[in-house]
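**Student:** structure for this input, please:
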Amino acid sequence: MIKIAGICGSLRPNSANHRLLHAAWKQGAPESELNLIDWSMIKIFDDQSAPSSDLLEIAAQISSSDALLISSPEYNWSIPGGLKNLLDWLSVLPQNPILNKPTLIMGASSGRLGTARMQPHLRSVLTHFKADLVSHPEVAISNTSEVFDPSGDLIDPEIENLLKQAMAELIKLVPAS
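**Tutor:** Below is the predicted model:
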């Protein structure tokens, strides 16, 4: 069974990006195991401090997964500060948990552009980590109130197909066991 680590760039439990993580998994890899990583306890980055046990646990969860699925909102045209903080902490660990990790970037926003401006920034950071990034299709969901119903279920068939395609590309990157 393929193990996927999921990171949501929003800490809001019912955010569109949490919904998108679940929808991508459900549409594209329901036979896999999705482990949503809680990073809410990670302190502000300080390269003079030792990594916390919480951070080491997150790194272990990512390392032990077969693939990484990241869904993030766009804040001020870029990566949310909390998500960038997590990535900064992961960057100083002796063992890079994202090295060669099959990774899919996604994002959802209520605005018209979705997360089109955030994703190149996140892609750049993950390229530094040498993640094995899905290049196409890009998943940047806009107008989320029209894509998810009030209970959080995906209701747009075009987005369902996009997620199936993107997840198929992610699964292709996972080495056969």
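**Student:** C-alpha from now on. contacts and neighbour counts both.
**Tutor:** Fine.
**Student:** for residue 96, list the residues it contacts.
**Tutor:** Counting by Cα atoms under 8 Å, 6 or more residues apart in numbering, residue 96 touches 90, 129.
**Student:** let's go with 6 Å and repeat that
**Tutor:** By Cα atoms under 6 Å, 6 or more residues apart in numbering, the contact list for residue 96 is empty.
**Student:** just the one 10 residues further on next, same as before
**Tutor:** Residues touching residue 106, when contacts are defined by Cα under 6 Å, 6+ apart, comprise 71, 139-140.
**Student:** can you check residue 86 too?
**Tutor:** Taking Cα under 6 Å, 6+ apart as the definition, residue 86 has no contacts.
**Student:** which element is residue 21 on?
**Tutor:** helix 16-28 (DSSP states H and E).
**Student:** the structure of the following sequence is requested for comparison with the preceding one:
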Amino acid sequence: MNVLAFSGSLRQASFNSGLIRAAKELAPEGVRVEQADISAVPLYNGDEDGNNKPAAVAHLAQKIIKADALLFATPEYNYSIPGVLKNAIDWLSRVEGSIFAGKPAAIMGASMGGMGTSRSQYHLRQVLVYLDVHPLNKPEVFVSAAHQKCDESGNLTDEKTREMIAKQLQALKEWHDTLKG
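**Tutor:** The predicted structure is shown next:
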């Protein structure tokens, strides 16, 4: 199973990109996690929304089409989804063929605050449901006090959180198998 993972942060030492790096290490047998690069996706402009999508959007669209499942690691900015992640999703949702439809997905997030991105995850879940993505309900991964659970490079060091991510990836694999079975 190929999982395409999106980090909602472009920061070099992003805690959320660190969650994805941990997911790559913790993926169950038969599961491969690849991180998508959304840094080159331009701001959405409806005037450019025709047959000639920007190259970064077309490249990501092909990766989504080939992916068996999706993984989102989102920070929380002002109680919601970071603009860079929402922008990438907005562009990709306009690619012909409803490329998100039917894909199973898991959502996780890390923040320095006490709620561990719960509000942004719920907003992201609403967006994904509209796109006909099938978000995994449980287990949820809300990483609070991420600055105490990650090193200075954003790499996850907390063993309990690593266990939660491993459980979520196993559940995503099972959810994929259920949906595709």
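**Student:** and the TM-score between them?
**Tutor:** Superposed pair, TM-score by TM-score structural alignment, normalised by the length of the first structure: 0.91. Supporting alignment: 176 aligned residues with a Cα RMSD of 1.8 Å.
**Student:** rewinding a little: filter the contacts of residue 106 of the first structure down to just the buried residues.
**Tutor:** By neighbour count, with 16 or more other Cα atoms under 10 Å, the contacts of residue 106 of the first structure hold 71, 139-140 as buried.
**Student:** if we can go back for a sec, ok, average deviation of the helix holding residue 21 of the first structure from the second structure?
**Tutor:** Compared with the second structure after fitting, helix 16-28 of the first structure deviates on average by 1.3 Å (mean Cα distance after the TM-score superposition for the first structure).
**Student:** mean deviation of the helix or strand just after that helix from the second structure?
**Tutor:** As assigned by DSSP H and E, the chain's next helix or strand after helix 16-28 of the first structure is strand 33-36. For strand 33-36 of the first structure, the mean deviation from the second structure after alignment is 1.9 Å (mean Cα distance after the TM-score superposition for the first structure).
**Student:** so where in the second structure does the helix or strand just after strand 33-36 of the first structure end up aligned?
**Tutor:** For strand 33-36 of the first structure, the following helix or strand on the C-terminal side (DSSP H and E) is helix 53-63. The aligned range for helix 53-63 of the first structure in the second structure is 55-65, by TM-score structural alignment.
**Student:** contacts for that stretch next, please.
**Tutor:** Applying Cα under 6 Å, 6+ apart, the external contacts of stretch 55-65 of the second structure come out as 40-41, 99.
**Student:** the same query, at a cut-off of 8 Å, please.
**Tutor:** Against stretch 55-65 of the second structure from outside (Cα under 8 Å, 6+ apart): 4, 36-38, 40-41, 70, 88, 91-92, 95, 99-100.
**Student:** stretch 153-170 of the first structure too?
**Tutor:** Outside stretch 153-170 of the first structure, the residues within contact range by Cα under 8 Å, 6+ apart are 19, 23-25, 27-29, 67, 102-104, 134, 136-139, 141, 146-149.
**Student:** and that stretch, which residues are buried?
**Tutor:** For stretch 153-170 of the first structure, the neighbour count (16+ other Cα under 10 Å) marks 154, 159-160, 162-167, 169-170 as buried.
**Student:** now the buried ones among the contacts of residue 106 of the first structure as a markdown table including secondary structure and distance to residue 117 of the first structure?
**Tutor:** Compiled in a markdown table, those are given as follows (DSSP: H, G, I helix; E, B strand; the rest coil; distance: Cα to Cα, whole Å):
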| residue | secondary structure | distance to residue 117 of the first structure |
| --- | --- | --- |
| 71 | strand | 14 |
| 139 | strand | 12 |
| 140 | strand | 10 |
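**Student:** looking at those, which one is closest to residue 110 of the first structure?
**Tutor:** residue 140 (10.9 Å; Cα to Cα).
**Student:** that concludes my questions; thank you for your assistance.
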